[in-house]
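Participant: I would like to see how this sequence folds:
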Amino acid sequence: MNERVIMIVGPTCAGKTGVSIELARELGTEIISADSMQIYRDMDIGTEKPTQEQLAAVPHHMIDVVEPAEDFSAGEYLRTVSPIIKRLHDEGRVPVMAGGTGLYVRALTEGIFDGPDADWDLRAKLMEDSPEALYKKLAELDPETAREQDPSNVRRLVRALEVCINSGKKMSQLREESTKPLPYEFIKVGLYRDREELYPMIEERVDEMMERGLLEEVRGLARRGLSRTALQAIGYKELIAHLKGEYKLEEAVELIKRNTRRFAKRQYTWFRREEGLKWVDVTGSGTAEEAYEKVRKVLRDAGVL
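Facilitator: Okay, the predicted model is just below:
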C-alpha cells in the first residue's frame, strides 16, 4: 500500500482550517496549505490565513512563501511540497493538506503540466486575434489540445498557443511527457455546508475583514505592486478598483461578497469532479471541534484513524 496523504478540501468558509488543525493534532503531524493566495506574504486579512495562535499550535507549510509581486505556478507548488511530504513520511507521519485551490490538489493527485514561462509580449500579440482565429490556429498546430478547449476561452487558447510556439512542440505531447502524479494514496475529504448557512457566513467574514483593516492592507500592497496572479485575488481586485475610483467603497464590499459566493460555487463544482472524494456535511457545526467529529467518523470508517 502506498503511503497516505489526507486532504481536507472544500469551499471558502466551510471550516477547513479548524478541521485540519484538529486532525493534525490527533495525528501529531503537520499541515500543508493548498491555497494559491495564502502563499503570498502580507496578503493576510483577505486570504484568511491561519491566526498566529493556530500556526503555533500546528506547523504549517506553504504560507507566506513568496512576495506579492511574484507569480507562483501549480508546478512550482508541486515541486515545493513534494520534499515536505517525503520528509513527513520518512518520519512516520501522515501529512494533512488543507485548502480550496483545486488545481493544487489535482497537481498532486494527477500530476501537472507546467509548461514554459509566460511570454507576455507573445500573449499580447495573440490577444489581438479573435477567439475564432485563435482556435483555428491552435487546431492547426495541436489538434488534440484544440479538441479539449472551449473555443470561447481566450485565456486558455492563448496559453496553449504560447506553449506550442515557444517550445516548438505540441502541448499534448509536452503534457504526456511531463505529467506524473505523486506515488501516494490520497484520502480526500470535502467539507460541505448548506448554501443557506454558507452564504451568510461568507458575508459576515467579509464584514469582519473590512473591520480588521483589509482596505489598509490592500492600499499598502498596491503601492508595492502585485503580480498578475495576486491581482486576481477576491477582496484585493475589488478594493484596488475602489482605490482607482471605479467603485464606491460600499459597492466594492458588495462585489467582494458576490464574487466570494460565486467562487464558493465554483469550488463545489470543481471538487465534485474529484475522483474518490468523500463529502462530509458539516452544516450546523458551530465549532471546529463539532465539524471535526463528523470528519473523524468518516476517516475512522475508512480505516484511516
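Participant: make it CA atoms for all contacts and neighbour counts henceforth
Facilitator: OK.
Participant: Give me the distance between the helix or strand containing Val298 and the centre of its chain.
Facilitator: Assignment of secondary structure by DSSP states H and E places Val298 within helix 288-301. Relative to its parent chain, helix 288-301 has a centroid offset of 23 Å by Cα atoms, centre = their mean, to the nearest Å.
Participant: In terms of secondary structure, what does it contact?
Facilitator: helix 16-27, strand 278-281 (3 or more Cα pairs under 8 Å, 6 or more residues apart in numbering; DSSP states H and E).
Participant: For the comparison step, fold the sequence that follows:
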Amino acid sequence: MIVVGPTASGKSGLALQLAQRLNGVILGADSRQVYKEFDIGTAKPSKADQDLVPHYLIDICKPTATLTVADYQGEAQRLICDIHRGQGQMPFLVGGTGLYVNAIAKGLIIPKVAPQETLRQQLGTLGQPQCYAFLQQVDPAATQRIHPNDAVRTLRALEVYYATGQPISDQQGENPPNYSMVYIGLDCGEDLRQRIERRTHQMIDAGFVDEVERLINRYGGDLSLLNTLGYAEIKQYLAGDITLAEAIMLTVRHTQQFAKRQRTWFRKERAIEWFDSNDPELIGKVWGYLQGELGFLGSEREQNRLLGVPPSSPNPHG
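Facilitator: Prediction:
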C-alpha cells in the first residue's frame, strides 16, 4: 500500500492507523528522513510511533554520505521482498518524495552512477543556461523531460553522460514490480498553510534551533543537508542574518511552495485515490475504499474490530 500527499497533510498519521490494524510495517519515502541526526526539521516519526509500528528506511545514512535514488530503491525492494516472504505483514510505502515512490511503484530503471562532486562543481560554475545547452547537444531526448530551470536534473543528466558515455535517456525506463499496489492520497485544500504554520511552530518548540546549531557545530555550515528546507532558514537566523520570526515566516512560505510542487507531482498519478485530511469520517471512508480494492477485510464485525470500534451490546429483547 502507498500513502502519499503534500507535506503536513497527515499521511503519516493515517498510515500509522492503517498499519496498526492491518499488521503493517512502514517504509519511509522521504529523501531527508533517511539521514541520521536530521530529526525535528524532517518531521521524523516519533519513538512512540515507531514503537507502535515498525518503521524502515529511516536513519539509514550518515549526514556526510550520499544516498542515491538507486541506493534507496535497492534497499526498499529488498525489504519488500523480505516482508512478502514473512508472516503476512503488509508493507506501507509512506512519504512525499515522489521520485522515491516512483522508484518502487514503477520500478524505475536508474543509472547506477555515483555523484561526481568535482564534475558537478565544474559544471555548476558554468551556470544553468550553459549546462542546459550542453545537455541539448548530448541528450536532446532528456531535455524533453527536464525543464530549462531544473539545475539538479540537468547536472545529473550531464553527470551520467560524462561518467558512462551514454545519454541518461538511453539508460532509463520502467520495470514495474509483479505485486499489486493500492494508492491512497491525502490533501487538505486551503487548510494546508495553517497546518504547515502550526507544524513549523511545533518544530521550534521541540528544539529545532538547537538541532540545527548542534549539526552546524558537528559538521560545519557547508553540509549540503543544512541548505535544505527549514535548516537553511534556521541557519540564517543562527548566523544573525535574520530574526527567528523571519526564519519561521520564510520556512512556512518555502514549505508551502514545496507542498504545491508535491501536489503537482502526485496529481499526475491517476491511480491515486484522494481523500480529504479534514474529513471527520476519513478513516471510515478510507477503510471502505480498501475493502473494495483489497477484498479481504471480512465481515462488518471484523471491520469494526480492525477499526477499533467496540462491539455493540446484545439486544436483550432480540
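Participant: Need the TM-score from the superposition.
Facilitator: Superposed pair, TM-score by TM-score structural alignment, normalised by the length of structure 1: 0.89. Supporting alignment: 293 aligned residues with a Cα RMSD of 2.0 Å.
Participant: Need the contact partners of the helix holding Val298 of structure 1.
Facilitator: Counting by Cα atoms under 8 Å, 6 or more residues apart in numbering, helix 288-301 of structure 1 makes contact with Gly15, Gly18, Val19, Glu22, Leu23, Val189, Lys278, Val280, Asp281, Val282, Ser285, Leu305, all of which sit outside it.
Participant: and if you look at stretch 11-27 of structure 1?
Facilitator: So stretch 11-27 of structure 1 is in contact with 8-10, 30-31, 50, 54, 57-58, 93-94, 96-100, 191-193, 198, 201-202, 260, 263-265, 267-268, 282, 288-289, 291-292, 295-296, going by Cα under 8 Å, 6+ apart.
Participant: Okay, and which of those residues map to strands?
Facilitator: Ile8, Val9, Ile31, Val96, Met97, Ala98, Gly99, Leu191, Tyr192 (DSSP state E).
Participant: And the contacts of stretch 11-27 of structure 1, which of them are buried?
Facilitator: Neighbour-count burial (16 or more other Cα atoms under 10 Å) applied to the contacts of stretch 11-27 of structure 1 gives 8-10, 30-31, 50, 58, 93-94, 96-100, 191-193, 198, 202, 260, 264, 267-268, 282, 288-289, 291-292, 295-296.
Participant: Pro151 of structure 1 matches what in structure 2?
Facilitator: Matched by TM-score structural alignment, Pro151 of structure 1 corresponds to Pro148 in structure 2.
Participant: do the same with Leu191 of structure 1
Facilitator: Mapped onto structure 2 by TM-score structural alignment, Leu191 of structure 1 lines up with Leu186.
Participant: so its match touches Ser277, yeah?
Facilitator: Yes: look at Leu186 of structure 2 against Ser277 with Cα atoms under 8 Å: they come within range, at 5.8 Å.
Participant: what's the match of Leu191 of structure 1 in contact with, if anything?
Facilitator: Neighbours of Leu186 of structure 2 in contact, by Cα under 8 Å, 6+ apart: Val3, Val4, Gly5, Pro6, Ser9, Gly10, Lys11, Trp274, Phe275, Asp276, Ser277.
Participant: Distance check, it against Thr264 of structure 2.
Facilitator: Leu186 of structure 2 sits 13 Å away from Thr264 of structure 2, going by Cα to Cα, to the nearest Å.
Participant: With Ile40 of structure 2 instead?
Facilitator: 26 Å.
Participant: who has more neighbours, those two?
Facilitator: Between Ile40 of structure 2 and Thr264, Ile40 has the larger neighbour count (other Cα atoms under 10 Å), namely 23 against 11.
Participant: What's the more buried one aligned with over in structure 1?
Facilitator: Using TM-score structural alignment, Ile40 of structure 2 lines up with Ile45 in structure 1.
Participant: Could you list which residues are in contact with its match?
Facilitator: Counting by Cα under 8 Å, 6+ apart, Ile45 of structure 1 has contacts Met209, Arg212, Gly213, Leu214, Glu217.
Participant: ok, now Val189 of structure 1?
Facilitator: Ile6, Met7, Ile8, Val9, Leu277, Lys278, Trp279, Val280, Val295.
Participant: give the contact list for the equivalent of the third one over in structure 2.
Facilitator: Pointing back at Ile8 of structure 1 there. In structure 2, the residue matched to Ile8 of structure 1 (TM-score structural alignment) is Val3. By Cα under 8 Å, 6+ apart, the contact list for Val3 of structure 2 reads Lys11, Ala15, Phe92, Leu93, Val94, Gly95, Tyr183, Ile184, Gly185, Leu186.
Participant: so where do the helices sit in the stretch 201-318 of structure 2?
Facilitator: Assigned by DSSP state H, counting those that start in this stretch, the helices in the stretch 201-318 of structure 2 fall at 208-219, 231-238, 244-267, 282-294, 300-307.
Participant: Of all those, which one comes closest to Leu158 of structure 2?
Facilitator: Closest to Leu158 of structure 2 of the helices of the stretch 201-318 of structure 2 is helix 244-267 (Cα to Cα; 23.3 Å).
Participant: how about the closest one, aligned to which bit of structure 1?
Facilitator: Under TM-score structural alignment, the match for helix 244-267 of structure 2 is residues 249-272.
Participant: Now tabulate the ones in strands among the contacts of stretch 11-27 of structure 1 in CSV and tack on distance to Leu126 of structure 1.
Facilitator: Shown next, in CSV, are these (distance: Cα to Cα, whole Å):
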residue, distance to Leu126 of structure 1
Ile8, 39
Val9, 36
Ile31, 41
Val96, 41
Met97, 37
Ala98, 37
Gly99, 34
Leu191, 40
Tyr192, 40
